[in-house]
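Asker: Sequence and predicted structure below; questions after.
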Amino acid sequence: MIGSVQRAMRLLESVAEHEYGAPAKQLARETGLALPTAYHLLRTLVHEGYLRRDRGLFFLGEAAERLGRSGAAQKRRSTVADTLAQWRDSIGVPVYYARYRDGEIEIMCVSDTPGNPAVEEWADFGETGHAHAIGQCLLSQLDEDARRDHLDRYPAQSITPYTVRDNRTLLRRLERMRRMEPVVERQEYALGTVCAAVPITVGTTASTMAISLPAHHADRLLPAARQLQSEIGRLLGSLAISISI
């Protein structure tokens, strides 16, 4: 019993260090727990209200917040979430915030509505960065060695008939991307969906804000991306601390 409590506390402490949430695999790795053990304890902590699960990521739950853990971090995340919700409503599209950290693509926050739903993660976003605008935008901000390292671990492969299918072609595309220009992707990750991602540099961290639309509204994609870019430029100073932590 004591051992189980200790393992659960380690998981809680690990989750508290990730204000934007973390997946079970990462938490298991950080705590040194076997993945089945981590899954079992995480489910228990969710059931008891100490954690909550959202889109495959674990966050501190209400019970943990009542203990005063990570209150400031949750407030910073709320700032980002509230801002994304404002942009979602003003532009009329789902809005995503993602960053590249420790060699991985991380979707940090998504704001959508039933009328404008986010893209369904039918293939792992982190492993298919070559296929979606978010991943391509983040990879375009990396140096050549970091790009090649990522693609060695997650090589380009066919996701839809429109996906770039090999690393060499993708690397050439990334090299041609213009700095600070929106990255556009049309049905490369999900059929029937088009996406655009706006690059953001916060310190040395590669980040992006992105949007998605049904393919039959593709004519709205670039104007919406430009509007998002304008909104980001206007508020980035006040958001910089929140999105960099």
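Answerer: Perfect, thanks for sending it.
Asker: From now on I want contacts and neighbour counts done on CA atoms only, so please keep to that.
Answerer: Will do.
Asker: what's the lengthiest helix in the chain packed up against?
Answerer: The longest helix of the chain (DSSP state H) is helix 221-244. Helices and strands touching helix 221-244, by 3 or more C-alpha pairs under 8 Å, 6 or more residues apart in numbering; DSSP states H and E, are helix 71-91, strand 193-202, strand 205-214.
Asker: Identify the residues contacting the second one?
Answerer: Yep, that's strand 193-202 we're talking about. Under the criterion C-alpha atoms under 8 Å, 6 or more residues apart in numbering, residues 119, 132-134, 137-138, 141, 180-187, 206-215, 218, 221-222, 225, 228-229, 240, 243-244 lie in contact with strand 193-202.
Asker: again, but for the longest one
Answerer: Defining contact as C-alpha under 8 Å, 6+ apart, one finds that helix 71-91 is touched by 19-20, 65, 94-96, 109-112, 224, 227-228, 231, 239, 242-243.
Asker: Okay, buried residues for stretch 41-58 please.
Answerer: 41, 42, 45, 46, 50, 51, 52, 53, 57, 58 (16 or more other C-alpha atoms under 10 Å).
Asker: Stretch 184-199 now?
Answerer: So for stretch 184-199, counting by 16+ other C-alpha under 10 Å, buried means 184-190, 193-199.
Asker: residue contacts, the most centrally placed residue in the chain?
Answerer: The centroid of the chain falls nearest to residue 107 when counting by C-alpha atoms, centre = their mean (0.7 Å). Going by C-alpha under 8 Å, 6+ apart, residue 107 touches 96, 97, 98, 99, 125.
Asker: Is it in a helix, a strand, or coil?
Answerer: strand (DSSP: H, G, I helix; E, B strand; the rest coil).
Asker: Counting neighbours, which bits of the longest helix of the chain end up buried?
Answerer: So, applying 16+ other C-alpha under 10 Å, buried residues of helix 221-244: 221, 222, 224, 225, 228, 229, 232, 236, 239, 242, 243.
Asker: And here is the other one:
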Amino acid sequence: MAEKASGGVQSVERVFELLELITDADGEVTLSELAASTELPLPTIHRLLRTLVGMGYVRQLPNRRYALGPRLIRLGEGASKQLGAIARPQLARLVDALGETANMAVLDSDMVVYVGQVPSKHSMRMFTEVGRHAHTHATGVGKAILATLDDDVVRGIVGRAGMPTSTPMAIGDIDSLLAELDRIRERGYSIDEQEQEIGVRCFAVAVPHAPTPTAISVSGPVSRVDDAFAERAIPLLTDAARVLSQELGDAA
């Protein structure tokens, strides 16, 4: 019985290893590429892929390559909602203390997706809303997340996603972005200086040791979100990120 249980766990580990390898290969990979990236026997890889294809978690393309399947979207959406639910009390505390909108976002492929938000009581609303995707280089949460990654990984992300500039304030080249990420690493937080939306400023910090790259932020009009606001907001954001790190670790 113990041997069967152990074998079952091993099969689960192998399935997730394959899914992560497909993800790391930008979503498409051949059977031989998978075999070269893992110590699993080729027949085992083929058997597991056949099962995953049958369940809809992997697709086999006409060119015989394997790609992630549509059923994973449902799992990802469920996980995002759960992250947002865990974060909501901390986001609400930020709004109560600072009076501006608080957000949580995670890295989703080469973009950030907002998974949690508690809006400000002020009438002005930001572009952000739960479920919305945005480029990493032009958002506070995105830059906070990028600053936790190696420069080569950052180059890959923006190389695939591009660096569109929504406003004249946005960073439009990789060298400027990497220099900005060095500043973020040094000071411990990022700033969206009207880069996503003119008239809106955002401060963000990464959540350390999160199961997926994650950041939280507070955002509002530049008339209210100024240097004095930053002096109050950064310590509160940092503390909220620390608490969330613990809570996400407990939930894992």
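Answerer: Received, thanks. Everything quoted here is computed from the prediction, not taken from an experiment.
Asker: sorry, back to before: would you mind giving the contacts of residue 107 of structure 1 as CSV with distance to residue 166 of structure 1 and neighbour count added?
Answerer: Shown next, in CSV, are those (distance: C-alpha to C-alpha, whole Å; neighbours: other C-alpha atoms under 10 Å):
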residue, distance to residue 166 of structure 1, neighbour count
96, 26, 24
97, 26, 23
98, 24, 24
99, 23, 24
125, 17, 18
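Asker: re the thing from before, which among the helices and strands packed on helix 221-244 of structure 1 is found nearest to residue 169 of structure 1?
Answerer: strand 193-202 (19.5 Å; C-alpha to C-alpha).
Asker: Residue 48 of structure 2 versus residue 2 of structure 2, what's the distance?
Answerer: 22 Å (C-alpha to C-alpha, to the nearest Å).
Asker: Which one's more surrounded, these two?
Answerer: residue 48 (17 against 7; other C-alpha atoms under 10 Å).
Asker: Residue 174 of structure 1 -> structure 2?
Answerer: Taking TM-score structural alignment, residue 174 of structure 1 has residue 181 as its aligned residue in structure 2.
Asker: any idea how far its match is from residue 173 of structure 2?
Answerer: With C-alpha to C-alpha as the criterion, residue 181 of structure 2 and residue 173 of structure 2 are 13 Å apart.
Asker: hang on, the earlier thing: dump the buried residues of helix 221-244 of structure 1 into JSON lines; add distance to residue 27 of structure 1 as well.
Answerer: What follows is the buried residues of helix 221-244 of structure 1, written out as JSON lines (distance: C-alpha to C-alpha, whole Å):
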{"residue": "221", "distance to residue 27 of structure 1": "36"}
{"residue": "222", "distance to residue 27 of structure 1": "37"}
{"residue": "224", "distance to residue 27 of structure 1": "36"}
{"residue": "225", "distance to residue 27 of structure 1": "34"}
{"residue": "228", "distance to residue 27 of structure 1": "33"}
{"residue": "229", "distance to residue 27 of structure 1": "33"}
{"residue": "232", "distance to residue 27 of structure 1": "31"}
{"residue": "236", "distance to residue 27 of structure 1": "30"}
{"residue": "239", "distance to residue 27 of structure 1": "27"}
{"residue": "242", "distance to residue 27 of structure 1": "22"}
{"residue": "243", "distance to residue 27 of structure 1": "21"}
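Asker: Pick out whichever of those residues sits closest to residue 153 of structure 1.
Answerer: For those, the nearest to residue 153 of structure 1 is residue 243 (26.2 Å; C-alpha to C-alpha).
Asker: how about residue 240 of structure 2, what's its partner in structure 1?
Answerer: Superposed on structure 1 with TM-score structural alignment, residue 240 of structure 2 falls opposite residue 231.
Asker: how close does that match sit to residue 180 of structure 1?
Answerer: 14 Å.
Asker: Tell me which two of the buried residues of stretch 184-199 of structure 1 sit farthest apart.
Answerer: 190 and 199 (21.1 Å).
Asker: For the aligned residue in structure 1 for residue 102 of structure 2, give me its contacts.
Answerer: When structure 1 is aligned by TM-score structural alignment, the residue opposite residue 102 of structure 2 is residue 95. Contacts for residue 95 of structure 1 were tallied using C-alpha under 8 Å, 6+ apart; they are 84, 85, 87, 88, 110, 111, 112, 118, 209, 210, 211, 212.
Asker: try residue 19 of structure 1
Answerer: Neighbours of residue 19 of structure 1 in contact, by C-alpha under 8 Å, 6+ apart: 59, 70, 73, 74, 77.
Asker: One more: residue 142 of structure 2?
Answerer: Taking C-alpha under 8 Å, 6+ apart as the test, what residue 142 of structure 2 contacts is 105, 107, 111, 112, 135, 136, 215.
Asker: Quick check: of these, which lies closest to residue 9 of structure 2?
Answerer: Using C-alpha to C-alpha, these come closest to residue 9 of structure 2 at residue 107, 27.7 Å.
Asker: number of nearby residues for the closest one?
Answerer: 21.
Asker: cool, the one 3 residues further on as well?
Answerer: For residue 110 of structure 2, the count of nearby residues is 20 (other C-alpha under 10 Å).
Asker: what about it, distance to residue 212 of structure 2?
Answerer: 13 Å.
Asker: re the thing from before, kindly reformat the contacts of residue 107 of structure 1 as JSON lines containing distance to residue 9 of structure 1.
Answerer: As requested, the contacts of residue 107 of structure 1 are arranged in JSON lines below (distance: C-alpha to C-alpha, whole Å):
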{"residue": "96", "distance to residue 9 of structure 1": "31"}
{"residue": "97", "distance to residue 9 of structure 1": "29"}
{"residue": "98", "distance to residue 9 of structure 1": "28"}
{"residue": "99", "distance to residue 9 of structure 1": "28"}
{"residue": "125", "distance to residue 9 of structure 1": "29"}
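Asker: element containing residue 190 of structure 1, please.
Answerer: If you go by DSSP states H and E, residue 190 of structure 1 is not part of any helix or strand.
Asker: Am I right that it is in contact with residue 160?
Answerer: Yes: between residue 190 of structure 1 and residue 160 there is a contact at 6.9 Å, judged by C-alpha atoms under 8 Å.
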